[in-house]
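Enquirer: what's the 3D shape of this:
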Amino acid sequence: MNTVLKDTATCRPWLMPLMLVSSDVVAVVLTGMACVLVRYVFGGGFGLSLYFKLWPLLLGFPVSYAATRSYKILTPPPIEFKRCTLGTCFMFLFLAAITFWLRSADAYSRIILFFFCLLLVFTVPLGRRICRKYFSHMPGWKLPAVIYGNNEIARSMVRNLQEHSYLGLEPVALVYDNTAGARISYLGVPICDRNSLTKLPQQNCPAYFIVAEPNFTLNQYRNILKMGHEHFAKTVIAPDIFRQANMWADVVDINGTLGLETGQKLTAPLPQFYKRTTDILGALVGVVVLFPVFLLLALLIRLDSPGPVFYRQTRIGRNGEPFKLWKFRTMVKDADAVFRKHLDADLELKAQWDSKQKLRYDPRITHIGKQLRKASIDELPQLINVFMGDMSLVGPRPIVESEIKKYSNKFELYSKVSPGMTGLWQISGRSSTSYKRRVDLDVYYIRNWSFWFDLYILTRTPGAVFKCNGAC
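Expert: Coordinates of the predicted model:
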């Protein structure tokens, strides 16, 4: 078992936090400099040295992020986004208090401080994402993880950790009770028996022990956790029952007995009120700001091909009620007939449609329609649906009636909320993902909804659209 844990020389538990702290400092410095210089160029009557004297305070941002546990491993992105935002807000409250106590508040521009705070909400998470993308494959970035279990949950844990290096863990062993006749490895990860746990060498490198076994009795859990606590820095329990929980679940103490408190936030009245209020305000602002763009696109569509500017299609909304979804027309006249003709003539095209309900190269799409779809601009009129209450800014995909059967028993949960203009499916590969994966993403979003999750998806949507994942 001496080969299970990574060698201490290649394990650097400080590397990932250090790189994330560096990313945060760079984001804070560049954002601050940009805000100050832009204000200075556009008539700011102040000396640049006034703001450069504040540079020592910028180092307080990583301290504030650390206080909100923003550097914790295995933190879901929406929760990390929330913690970073809270850390930014706490630091600005501190800066406001410092300038007030020093009687120098009037010397600093409120516009600069406001936009500095606002932009950091986006630049800090963006900087972290770039940092993980380019540095998560560095030797020493990931901590070793030993996974206990002989089931699909354990194997999927191995796959997830290998495919998503940014999580910061590397599976180094798969352990379960009886390895007789089993393979010696799974996806390159050695398979060991339970007795090997007691033979782990003592090393300075902290390792994670992940228990992914849903069929244990209480005594079995006690024994394996005791063994894990003796040999590992951290222990994670991941039984199958937690798949019904969500990332916002809380640990509660019931007179000495620990429990996991979870709930369905999105279907509760008060969260629905908050979400609906946000949708109305967002739709109003969007329509007013984009109205000139709407007029220009309407002209281009009419010049490109004969037919109406808008296209309305029946989709399934909340409570299973149908509604008319608004889009800019991107297809030729008599598109359905053209579509069926091409499907009958091309079996490969038909198989692609049957699998994903989308086509990468659709013969029905007009020249201007192709450009509109590439950037998802054709979906902007859905702001009308959002304002009318048929849709939400963020939510599951709006589906047609023929897709209901593909949701199976998950449709009941799907129908409890309004579909969205954007959603988790759009920032996770869009039409390049399989249909089953898209259904799972819709269900995951509904179970894990929060204001922060919506804000996280909204901030990621422009990047997903710009990359044209599966839509180009």
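Enquirer: can we go C-alpha only for contacts and neighbour counts from here?
Expert: Fine.
Enquirer: Next one: D344 from D334, what distance?
Expert: For D344, the distance to D334 equals 16 Å [CA to CA, to the nearest Å].
Enquirer: mind checking which helix or strand D253 is in?
Expert: Following DSSP states H and E, one finds D253 within strand 250-254.
Enquirer: So what touches that strand?
Expert: Residues from elsewhere that reach strand 250-254 (CA atoms under 8 Å, 6 or more residues apart in numbering): L258, G259, L260, E261, T262.
Enquirer: Give me the neighbour count for the second one.
Expert: What that stands for is G259. By other CA atoms under 10 Å, the residues close to G259 number 12.
Enquirer: Same check on the first one?
Expert: Using other CA under 10 Å, L258 is surrounded by 10 other residues.
Enquirer: Assign a three-state SS to it, would you?
Expert: Assigned by DSSP: H, G, I helix; E, B strand; the rest coil, the conformation of L258 is strand.
Enquirer: residues near the spatially closest residue to it that is not a sequence neighbour, how many?
Expert: Nearest residue to L258, sequence neighbours excluded (CA to CA, 6 or more residues apart in numbering): V252, at 5.7 Å. Per other CA under 10 Å, the neighbour tally for V252 reads 12.
Enquirer: one more, for comparison:
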Amino acid sequence: AAIGLQWLNPEDTTSRASVWLPPVLLAWVLVNAILGLYPGVCLGLVEEIRRLTLSLSTVALITLARLQPGGEWLGHRLAFVAVAYVICMFLAPVLRSTTRKMCGKFSWWGFPTFVCGNDTAALGVDQWLQENRRLGLRPLGVIADPSHLELDAQSTRLLGDWEQAEKLAEELKVYWAVAVESNETEQELDMPSAAELYLTNVPHVYVVSKLTGIPDHWNRHQMDEGLSGFLVEQHLLLPIPQIMKRSVDLVVATVASLFLIPLFAVLSVAIKITSPGPIFYGHERIGIRNTRFKAWKFRTMVPNADKALNEYLEKHPELRAEWERDHKLRNDPRVTPLGKWMRKWSIDELPQIWNVFCGEMSIVGPRPIVEAEIEKYGEHFETFCTVPPGITGLWQVCGRNDTTYEERVQLDLYYIHHWSPWMDFYLLARTFKTVLFTKGAY
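Expert: Model (predicted):
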């Protein structure tokens, strides 16, 4: 199209390829990246063609928008763009497939990948991936319980068992895993949940499903004609999303600080006047990678709050169950009148912006927890530790203290497994509504 447009009217500077081709190519690359065509692993042919169609259509519209309306050559220009569009629709998937086949012959091609499963099906998938390197996965071997696999004494395909998986993933820089559902039940083989096992270390887990009756050709996560399943991802284990989230945190925290300085000054004076003791209160919480840090708040309680709580629970033993269940009391005797007002409007947590600057917290994320709450997360605790806790989050806008602790854990897990920049912006916007109506705050 670029050559044709320039040939039609060489005197028109706007038709020169050097003028309009670079921004169009850049737009094409960006659209491809947004649509997940890079790196394009685990994409079935039908899904890949669908995304290429969307990408090329977007670029064609951008190209048409750059054409000057009117003129004797407009019809010819439109024809050249239409012909180029049709040619690219044919060439793009062919060239992508050819490139993958050629690169698949080299040992360096593909992402290091684990195959995990507790029966011979895992060995079959491992062999299949070795023979189909064009898919972009480089199988390193199998993670399984050796007692359930039929392996020769000289076999080198068994990398380790389930207990070694975490260490191996870190050492070998594994970003992909293919989990093969067993023909037997997971309970019979003592096989951990693939998502829980790998999402704490591996961002992409492709689960080969044993379900039947699903139309594979329209399965957006069909890897190839011979292997279909579904893809489970945790984007916050990847460097670029981490950098993106951290950058947004710093920008939001900086802007918020500029507006909140006067409020901080007024509240600091009010706290000192109404209650003896420090202005801020730091409480140890659990952060990313199971680290410990002090989460800062405006002090909302009386001095010696822990002693006051123990004395109150001794006098009111019927409330101990509520405390042990939620680590909160609806009518907490330790909270000062000013503290109740700050908690109602969630103002007491604003100093955690400092934790955001320090990299200990994020603007949006799971609720930070204390040591005593670890057991409530059970097997999900390692997943919780893969992301920084947040000032606000899904739990904070979905009922807060009106939800059960089990619901809170599930909300945190949903956020971790489904994170996206759009989810963060949505939750941040909903936070203002939640604070305004003081839903679930006490």
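Enquirer: Need the TM-score between these chains.
Expert: Superposed pair, TM-score by TM-score structural alignment, normalised by the length of structure 2: 0.51. Supporting alignment: 244 aligned residues with a CA RMSD of 3.1 Å.
Enquirer: For T314 of structure 1, which non-adjacent residue is spatially closest?
Expert: Spatial nearest neighbour of T314 of structure 1, excluding adjacent residues (CA to CA, 6+ apart): K324 at 4.6 Å.
Enquirer: Skip the chain neighbours and tell me the closest residue to the most centrally placed residue in structure 1.
Expert: Central residue of structure 1 (CA atoms, centre = their mean): P77, 5.4 Å from the mean position. Of all residues not flanking P77 of structure 1 in the chain, Y456 sits nearest, at 7.8 Å (CA to CA, 6+ apart).
Enquirer: Let me know the helix or strand that the one you found is in.
Expert: Using DSSP H and E, Y456 of structure 1 falls in helix 451-467.
Enquirer: Can you give me the stretch of structure 2 that that helix aligns onto?
Expert: Alignment of helix 451-467 of structure 1 against structure 2: residues 421-437, by TM-score structural alignment.
Enquirer: And that stretch, what's buried?
Expert: Within stretch 421-437 of structure 2, the residues that count as buried by 16 or more other CA atoms under 10 Å are D424, L427, L428, R430, T431, T434, V435.
Enquirer: Between those, which sits nearest N331 of structure 2?
Expert: Closest approach to N331 of structure 2 among these (CA to CA): V435, at 19.3 Å.
Enquirer: That closest one: what's its closest spatial neighbour, skipping adjacent residues?
Expert: With sequence-adjacent residues excluded and distances taken as CA to CA, 6+ apart, V435 of structure 2 is closest to W345, at 5.7 Å.
Enquirer: Please list all residues in contact with the one you found.
Expert: By CA under 8 Å, 6+ apart, the contact list for W345 of structure 2 reads V435, L436, T438, A441.
Enquirer: Give the equivalent position in structure 1 for it.
Expert: By TM-score structural alignment, W345 of structure 2 lines up with A375 in structure 1.
Enquirer: any idea how far R285 of structure 2 is from G378 of structure 2?
Expert: Taken as CA to CA, the span from R285 of structure 2 to G378 of structure 2 is 17 Å.
Enquirer: Of these two, give the one with the bigger neighbour count.
Expert: Comparing R285 of structure 2 with G378 by neighbour count (other CA under 10 Å), the higher total belongs to R285, at 19 against 10.
Enquirer: Contacts only, for the aligned residue in structure 1 for the more buried one.
Expert: Superposed on structure 1 with TM-score structural alignment, R285 of structure 2 falls opposite R315. Listed by CA under 8 Å, 6+ apart, the contact set of R315 of structure 1 reads P322, F323, K324, L325, P398, I399, V400, E401.
Enquirer: Report the contact partners of the residue nearest to R315 of structure 1 when sequence neighbours are not counted.
Expert: Excluding its sequence neighbours, the residue lying closest to R315 of structure 1 (CA to CA, 6+ apart) is V400, at 4.6 Å. Applying CA under 8 Å, 6+ apart, one finds that V400 of structure 1 lies in contact with T314, R315, I316.
Enquirer: redo that, cut-off 10 Å
Expert: By CA atoms under 10 Å, 6 or more residues apart in numbering, V400 of structure 1 lies in contact with Q313, T314, R315, I316, G317, P322, F323.
Enquirer: In the contacts of W345 of structure 2, find the pair that's most separated.
Expert: Farthest pair in the contacts of W345 of structure 2 (CA to CA) is L436 and A441. Separation: 10.7 Å.
Enquirer: Between the two, which contacts overlap?
Expert: Residues touching both L436 of structure 2 and A441 (CA under 10 Å, 6+ apart) are K344, W345, S346.
Enquirer: residue boundaries of the strands in structure 2?
Expert: All strands of structure 2, identified by DSSP state E, fall at 111-116, 137-143, 158-160, 176-180, 204-208, 229-233, 280-286, 292-298, 362-364, 390-392.
Enquirer: got a markdown table for those strands, with distance to A27 of structure 2 too?
Expert: Formatted as a markdown table, these follow (distance: least, CA to CA, whole Å):
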| stretch | distance to A27 of structure 2 |
| --- | --- |
| strand 111-116 | 26 |
| strand 137-143 | 28 |
| strand 158-160 | 42 |
| strand 176-180 | 28 |
| strand 204-208 | 27 |
| strand 229-233 | 26 |
| strand 280-286 | 42 |
| strand 292-298 | 43 |
| strand 362-364 | 30 |
| strand 390-392 | 34 |
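Enquirer: how close does the closest residue to Q68 of structure 2 other than its chain neighbours get to F80 of structure 2?
Expert: Among residues not flanking Q68 of structure 2 along the chain, L74 sits closest, at 7.8 Å (CA to CA, 6+ apart). L74 of structure 2 sits 10 Å away from F80 of structure 2, taking CA to CA as the criterion.
Enquirer: Kindly report the same for S55 of structure 2.
Expert: Here the criterion is CA to CA. By it, S55 of structure 2 lies 18 Å from F80 of structure 2.
Enquirer: One more: E47 of structure 2?
Expert: 27 Å.
Enquirer: P421 of structure 2 now?
Expert: Distance of P421 of structure 2 to F80 of structure 2, computed by CA to CA: 38 Å.
Enquirer: go on, L313 of structure 2?
Expert: Noted for L313 of structure 2: a distance of 80 Å to F80 of structure 2, by CA to CA.
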